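Visitor: let me see the structure of the following:
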Amino acid sequence: MFDVLVIGAGHAGCEAAAAAARRGARVGLVTFRDEDVGQMSCNPSIGGVGKGHLVRELDVFDGLMARAADRAAIHRRMLNRSKGPAVQGPRVQADRSLYRAAMCELVGASGVELIVTEAIALVVVGGRIVGLKTESGLIECRALVIATGTFLDARIFVGDRIRSGGRRDESSAVALGAQIREIGLAQGRLKTGTPPRLDGRTIDWARLQPQPSDDDPWTMSAIDDGFRPPQLACAIARTNETTHDIIRSSFDRSPLFSGSIEGRGPRYCPSIEDKVRRFADRDGHQIFLEPESLTNALVYPNGVSTSLPEEVQLAFMRSISGLERVEIVRCGYAVEYEFVDPRTLSSTLETREIAGLFLAGQINGTTGYEEAAAQGLAAGLNAAAKALDLDSVRFDRRTSYIGVMIDDLTLQGVSEPYRMMTARAEYRLALRADNSTSRLGQQALAAHCVGDSRRAQIREHFEARGCSTWNMTPEGAADALYAPYLERQEREWTAVLGDRTVQIPANLDFRAIPGISNEMSERLSAARPETLDQASRVRGVTPAALSALYVAASRRAA
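Guide: Next up, the predicted model:
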């Protein structure tokens, strides 16, 4: 009998399993293959703007991702370094094999038991999860986390070739997907994709714009073990009109446009064929050439995910300056998979239909390693709470990006893969990547989910600042730089909550409002709300968008 079972050993699953174990649960981690633990399915990077904030928050709760990223970092870059601290984002390029090795070591050290088998069906008695049927037999449990990533009844597309699978050369979770549909949890299908992998030895690096690693030795984790892998430079290439012509001529062979793919893909990470169609006036798109390893020549061309036929992929890649003789080691492809409406979940990520069943990661309609890992942390902490009768752990959007994400998902739902951005947070000036311990350290200690080293680091952090807690006031944050902005932000949000009768001008251009994303502007433009109250009821419009809309409408009325 396990206290907690976790299905899937990707980023969400590893964090969920380790988090539950840190709270004292006996945990089993179910995976198709042991080599799948900590696998980086797509891009070999961790962090970024918004995403890096999530990783730093995970780290406060003794999560695994930041430490694994530091152990594997072969390129470090602080994004938006020239801008304010609130929108700076730590990002590392990782050696895939080093990252997986680090994650396996960290999961093993947490006491999690790895179970290599296929999950067949949930066992539910009296509306509560009691076990899991697997290829190897029945496994009993008190709580269960599904973290299947893109594997739930998934299909892979390359041109007109379609096969079952959630990742290259790996099977799809068909039986479990069927049960999820049968019990009414399935919402529909979403799509993601990956670019071809290139042989770096066939790239003319001298003709490309180099992007060196940062000189200063910052780390993702607040606990620095001093390990520093050698650093590699990335490079920037660019598509051109010839590239676009090749892609346009093959639109009829793209499963995106032929109708083969039903699911909607991520708005903020579109395929190259989607970029060429949607931005027909652009004469080029940047490509970031990112080395994947210290020990092999594989290069990840970030910005050209595609599901076009293999020969088309090779042709358009060779049309790019510096890549005229490039060889493709593995072609790109698209993946379509089942997801669950996250509005069926509570703020602990437990399903409302089945007690003790938690969901984390791409099954909830998100995209990205960091979003998955953060959900895994929340689901794992709360699955342990369910199994062991402990206090639940809830994340507040006022104090964390994890709280922003969970709140957005469980209240608004998704119509496309959800990606974390700083624009989603109405309190983003206070939610910085560099103050995560100040914001969340006390909550992590109260959850009893951190080890001795982390506990000491959190306590030393507060002692060094002469305080024992953190709050939203400028005094509580020692944020002298941001103090007046934080005060204004608080006044604005209080006004938003207190006065929903504010009129919205009929000719207001939502796209021109600072702080409103393209996604939000599209929702508002379609609904054309007349008041802030009506805007608050538009599906998918976030509190951050409402705050920005209030400021814009008030200024127009003044």
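
Visitor: contacts, neighbours, all on C-alpha from now
Guide: OK.

Visitor: for the residue most central in space within the chain, give me its contacts.
Guide: Most central in the chain under C-alpha atoms, centre = their mean is Glu371, positioned 2.6 Å from the mean C-alpha point. The neighbours of Glu371, taking C-alpha atoms under 8 Å, 6 or more residues apart in numbering as the test, are Lys51, Leu54, Gly361, Met405, Arg419, Met420.

Visitor: with Ala101 instead?
Guide: With contact taken as C-alpha under 8 Å, 6+ apart, Ala101 is in contact with Gly38.

Visitor: before we move on, what about Glu290?
Guide: Pro44, Gln93, Cys234, Ala235, Val299, Tyr300, Pro301, Asn302.

Visitor: which two of these have the greatest separation?
Guide: Spatially, the most separated pair among the contacts of Glu290 is Pro44 and Ala235, at 14.6 Å (C-alpha to C-alpha).

Visitor: one more, for comparison:
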Amino acid sequence: MFNQYDVIVVGAGHAGCEAANAAATMGSKVLLVTMNMNTIAQMSCNPAMGGVAKGQIVREIDALGGMSGIVTDKSMIQFRMLNKSKGPAMWSPRTQSDRMRFAEEWRLALESNPNVDFWQEMVTGIIVENNTAVGITTGMGIEIRSKSVILTNGTFLNGLIHIGEKQFGGGRTGEGASKGITEQLVQLGFESGRMKTGTPPRVDGRSLDYSKMEEQKGDEVPGKFSFSPSTTPLAQQRSCYITYTNPEVHAILETGFDRSPMFNGRIQGLGPRYCPSIEDKINRFAERTRHQVFVEPEGWDTVEIYVNGFSTSLPEDVQFKAIRKIAGFENAKMFRPGYAIEYDYFPPTQLSTTLETNLIQNLYFAGQINGTTGYEEAACQGLMAGINAHNKTHDKEPFVLGRSEAYIGVLIDDLINKGTDEPYRMFTSRAEYRILLRQDNADIRLTAKGHKLGLASDERLKIVEEKKKSVSKLLNDIRQKKIDPDKANPALTALGTATIEHRTNYAKLLKRPQINIYDLPAFDEEMADYLAKYDPEILEQVDILIKYEDYIDKEEKLADKISSLENHAIQNDFDFDSISALSAEAREKFKKIKPSTIGQASRISGVSPADISVLMVYMAQ
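Guide: All right, here's what the predicted structure looks like:
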């Protein structure tokens, strides 16, 4: 019935979709196994992609040749560039998505990939022979063979849903939990843990009074995620809205605390620190009289509304009473209550840099199984697992991104070296090279790598090469072109910045915080005509490179210095017990995590600089 596959992907969420598409696009024969073909790429939580640091990840996925950016562009209903008032390292694209169209676009993309096959059934185990994953077993007792297996089980591993004092098994509302995989992996020697996440109620948008809320429109000139010309910016957008809780809402919610699974101890797993439930917010921030509630439409043609900021697992009657005391929600009709879900995860320190497990060869983990939270974090892990499963299957070199190359590299490096005991979410503050890892230059950083892998198309590479040439030419011209004081000073005075006394090049003027490249046409008609030849993304890129030149140069030098440690490779079978001068903790961590380089070893939690010095001396000998 089944031929042997190169890669089997278990789970069809954001990680599974990217993994299957990547491996198949690169040439592997892939089987995507899911418990429900109708929920491929479902947005289980909020109908949005991107945001702070997450937007950078989506752009990196797109630059490498992944599909999340394209799918998002085809299904978005609103686009906003966050943090524009801050420096460009903080700018982060975010879209509101049409939840149904997002899932549909992903399914259509996968079905159009001739190397992807599908199978609808629960996977109950991994076939392991000679310490190597060689296939899967299903609930019907079917064995399907493969050269590698990628687990992207999301919240389904022994998932348990909580609503007040009620609890029932499930990976998300209306869908069953996955049984058997955790138990087998633990028997094989893996360490597992429990985490939780939550979701808010969904309500009928027709029952809300938007006049009592603050309208949140999209950008006046909307952008898009993908660097590909195959998608276009939105011509029209749907607004979101903001409202607030109040003391009366909080008082009603508190009446249910004794029936809350979080407070009565029935939920053991840790939840996301940066996306707490409404009851957790009230408890932790008792001094606050209100909390923001974001009212987000689920799509173009549906009345369903996602109540972002009101995640809860309180009894449904308490949820309903409380939500109706929020301004604009006085007559709200609830589609379904919020709930919390507990699920199994596997501490990611058990993985290598390729997301292959250290215990079982050709077995990869990606997404929430690794303790992360968020569509974007899951998608990029799926992409990297798919790439590396394909590469290993076809005897190619592993593909690993460094911390100075991508947010994806930061995320994976954090996970495998530091681990996580609470759902891991990406932030710009986690990246020490964030001025290098901007959302605007993801294509320049990564598309050539994606093309070499066989993911990014020839067309995509050509577009990036042309962009680099344009940026280089404009950058050079801006540095060469000069302007006299009599032409420059009126414009400088109008912009509220100091006048000049001598002929000055435009690059020096652009370094001033009061001036950006879009102001230059006001200085000189010739410059206005010259700049009109360039696309806005080229102008923005040059403006950033000039204005932040010193910071960029500093980070590049630091990255080069640190990368020298990454060139000191450590063999997989290295005997750390033979180095008596290592601390006991360092020896234990090295044996567990198996760092592949001195650089990776230096970033492991609990390892001191002295341990690294000892290791380097020993290796030099």
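
Visitor: more crowded one of Pro44 and Ala235 of structure 1?
Guide: Looking at Pro44 of structure 1 and Ala235 with other C-alpha atoms under 10 Å, you find the greater number of neighbours at Pro44, namely 22 against 18.

Visitor: aligned partner of that one in structure 2?
Guide: If you follow Pro44 of structure 1 across to structure 2 using TM-score structural alignment, you land on Pro47.

Visitor: isn't its match up against Arg94?
Guide: No: in terms of C-alpha atoms under 8 Å, Pro47 of structure 2 does not count as a neighbour of Arg94; the distance is 10.9 Å.

Visitor: all the helices of the stretch 51-200 of structure 2, residue numbers only.
Guide: Chain-ordered helices for the stretch 51-200 of structure 2, with DSSP state H, counting those that start in this stretch as the definition, fall at 54-64, 68-75, 99-111, 181-187.

Visitor: closest to Gly259 of structure 1 out of the contacts of Glu290 of structure 1?
Guide: The shortest separation between Gly259 of structure 1 and any of the contacts of Glu290 of structure 1 is 25.3 Å, and it belongs to Asn302 (by C-alpha to C-alpha).

Visitor: Cys331 of structure 1 maps to what in structure 2?
Guide: Per TM-score structural alignment, the equivalent position to Cys331 of structure 1 in structure 2 is Pro337.

Visitor: spit out the contact partners of that match.
Guide: The contact partners of Pro337 of structure 2, taken as C-alpha under 8 Å, 6+ apart, are Ile163, Pro200, Pro201, Arg202, Glu316, Gln319, Phe320.

Visitor: quick one: Asn21 of structure 2 and Asp73 of structure 2, what's the gap?
Guide: Here Asn21 of structure 2 is placed at a distance of 17 Å from Asp73 of structure 2 (C-alpha to C-alpha, to the nearest Å).

Visitor: remind me, longest helix of structure 2?
Guide: For structure 2, the helix reaching the highest residue count under DSSP state H is reported as helix 458-480.

Visitor: follow-up on the earlier one: export the contacts of Glu371 of structure 1 as TSV, with columns for neighbour count and distance to Val340 of structure 1.
Guide: Below are the contacts of Glu371 of structure 1 laid out as TSV (neighbours: other C-alpha atoms under 10 Å; distance: C-alpha to C-alpha, whole Å):
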residue	neighbour count	distance to Val340 of structure 1
Lys51	25	22
Leu54	30	22
Gly361	28	10
Met405	25	16
Arg419	19	16
Met420	23	18
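
Visitor: which residue of structure 2 lies farthest from its centroid?
Guide: In structure 2, by C-alpha atoms, centre = their mean, Asp486 is the one farthest from centre (49.8 Å).

Visitor: what's the helix or strand for that residue?
Guide: With the criterion set as DSSP states H and E, the secondary-structure element containing Asp486 of structure 2 is helix 485-494.

Visitor: just the helices in the stretch 351-500 of structure 2 please.
Guide: Ranges of helices in the stretch 351-500 of structure 2, per DSSP H, counting those that start in this stretch, are 375-393, 407-418, 442-453, 458-480, 485-494.

Visitor: in structure 1, point out the residues matching the shortest one.
Guide: Same thing as helix 485-494 of structure 2. Counting by TM-score structural alignment, helix 485-494 of structure 2 corresponds to no residue in structure 1.
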